[in-house]
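Participant: Here is the input, now give the coordinates:
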Amino acid sequence: MKTITIEGQLRSEYGKKATRQVRSEGQVPCVIYGGAETVSFSAPAVAFKNLVYTAEFQLAEIKLGTKTYKCVLKDLQFDTVTDELAHIDFLELVEDKPVSVSLPIKIVGQSEGVKAGGKLVVKIKALKVKALPKYLRENIEVNIDKLELNGNIRVEDVVAENIEITNSPRIPIASVVMTRQLRQEEAANEKDAKKK
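Facilitator: Sure, this is the predicted structure:
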């Protein structure tokens, strides 16, 4: 799994004034929680670019002095005026402690319904999951080979080993809908059949 390394500095001062000072230096205030201790630190805004502005699920390895923390991105805050990164929350990965994250869905296979002229519509792009850190992965594959015309693949159809999917089981992930051209062809065929 892809890991982004971020080098930061521990923060010793807190409060609005200290936070404003950190931001004015091009740094982003951050917090790591979920482990033995809560750690406040800051790092340059550019260090987060590949972690924040991507749809991929990645781990963050945060180096603060001599300590390194393995984390996942938990929450982001952006400045309402400038749209710059204002704050990041990280969740530390602890070996025997399950974490809740969103994993992107990767559609694989060739749908029967698409081969028949239908159009694939992807309804959701990620699944909420709960798993131990060692079972986390970049994405969850959803095979659409058996997806028929006017059919759906739902959350309950996804099989993921050692991972608990926490979305509602009835939510559709992808469906194949009939295209206008296919509807017109079917209507024309029905007219021809009635004429005979």
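Participant: only C-alpha atoms for contact and neighbour calcs from this point on.
Facilitator: Fine.
Participant: There's contact between Val99 and Leu136 in this structure, I believe.
Facilitator: No. Using C-alpha atoms under 8 Å, Val99 makes no contact with Leu136, being 9.0 Å away.
Participant: When these two are compared, which one has more neighbours?
Facilitator: For Val99 versus Leu136, neighbours defined as other C-alpha atoms under 10 Å are more numerous around Leu136 (22 against 18).
Participant: Quick check: nearest residue in space to the more buried one, chain neighbours excluded?
Facilitator: Nearest non-adjacent residue to Leu136, counting by C-alpha to C-alpha, 6 or more residues apart in numbering: Ile163, 7.9 Å away.
Participant: how many neighbours does Lys191 have?
Facilitator: Lys191, neighbours per other C-alpha under 10 Å, totals 11.
Participant: And what about it, helix, strand or coil?
Facilitator: At Lys191 the chain is in helix, as set by DSSP: H, G, I helix; E, B strand; the rest coil.
Participant: any idea how far it is from Gln184?
Facilitator: 11 Å (C-alpha to C-alpha, to the nearest Å).
Participant: Check Arg170 too.
Facilitator: Arg170 is 31 Å from Gln184, by C-alpha to C-alpha.
Participant: just Gln21 next, same as before
Facilitator: Distance from Gln21 to Gln184, by C-alpha to C-alpha: 64 Å.
Participant: this one next, for a side-by-side:
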Amino acid sequence: MPEVRIEAEPRTEFGKGASRAIRREGRVPAVMYGHGAENRHFTLPEHELMLALKTPNALIRVEGLPGRAALALPKAVQRHAIKGVIEHVDLIEVRSGEKVTVEIPIRVNGEVFSGGILDQQMVQLSVEAEATHLPDGVDVDVEGAQIGTQVFAKDLTLPKGTTLAGDPEALVLHVIEPRSQAQFDEEIGEGGEETEAPVEVPPAPGAAEAAE
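Facilitator: Here you go, the predicted model:
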């Protein structure tokens, strides 16, 4: 995965007011941590950061930091609930040759047997790979897959240099038979008369003594 170079600017003021002012200038507050170093606070240009984050597990070379540039992966991205703009980003520093665990997208290719329905249980896969050679995803071919076909995490062909980090027995997808109308009605409780469990009414105060 190619590096994305982004120029950082030091951040010296903190708090909600300072953060709002930073965002009005078209920049995003950011913090980077990792390798036992103190957290480093800075700002990044919003537009460049937004473009970089369109790629899963974007490898970002943060320039302009004191001492040297640093390679980092996005750890957490905070967005505005309505506008969707990036409000804050947490980065974790990585180094060349270092192994990291990340989530990569699962891409499904092909069409299953015409009488079946594809039920995809997982859309991402947890893998371990070198920080500077992260895969952009893993492909699974379902062309012509018959009803009853199951694909587990251990069945996926991972990119070179990548190993599975999650449960190998996790179900990624399977091909199921379409439900009949009767099965659908039964599931939503419309296949027959519903029976309600009897409701136990507690005795009125003093009733037990009166019955004795």
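Participant: in the first structure, which spans are strands?
Facilitator: Counting by DSSP state E, one finds strands in the first structure at the ranges 3-10, 27-33, 39-44, 59-64, 67-78, 85-92, 99-108, 119-122, 126-131, 140-143, 152-154, 164-165, 172-177.
Participant: Which stretch among those strands approaches Val52 of the first structure most closely?
Facilitator: strand 67-78 (8.3 Å; C-alpha to C-alpha).
Participant: what packs against the closest one?
Facilitator: Counting by 3 or more C-alpha pairs under 8 Å, 6 or more residues apart in numbering; DSSP states H and E, the packing neighbours recorded for strand 67-78 of the first structure are strand 59-64, strand 85-92.
Participant: just those: most buried one?
Facilitator: Per residue and on average, the most neighbours among those fall to strand 85-92, with a mean of 21 (mean count of other C-alpha atoms under 10 Å).
Participant: Relative to the whole chain's centre, how far out is that strand?
Facilitator: 15 Å (C-alpha atoms, centre = their mean, to the nearest Å).
Participant: what's the answer for stretch 174-182 of the first structure, then?
Facilitator: 27 Å.
Participant: How about stretch 142-161 of the first structure?
Facilitator: The answer for stretch 142-161 of the first structure is 19 Å, by C-alpha atoms, centre = their mean.
Participant: what does it contact?
Facilitator: Outside stretch 142-161 of the first structure, the residues that touch it by C-alpha atoms under 8 Å, 6 or more residues apart in numbering are 105-114, 116, 118, 140, 165, 167-178.
Participant: Of the residues you listed, which count as buried by neighbour count?
Facilitator: 105, 107, 111-114, 118, 140, 165, 172-178 (16 or more other C-alpha atoms under 10 Å).
Participant: Those residues: which two are farthest apart?
Facilitator: Taking C-alpha to C-alpha, no two of those sit farther apart than Ile165 and Met178, at 29.3 Å.
Participant: quick one: Gln5 of the second structure from Gly84 of the second structure, how far?
Facilitator: If you look again at residue 5 of the second structure, you'll see it is Arg, not Gln. From Arg5 of the second structure to Gly84 of the second structure the distance is 23 Å (C-alpha to C-alpha).
Participant: Could you pull up the residues touching the residue nearest to Val176 of the first structure when sequence neighbours are not counted?
Facilitator: Closest residue in space to Val176 of the first structure, ignoring its immediate chain neighbours: Leu120 at 4.5 Å, by C-alpha to C-alpha, 6+ apart. Contacts for Leu120 of the first structure (C-alpha under 8 Å, 6+ apart) come out as Val114, Ala174, Ser175, Val176, Val177.
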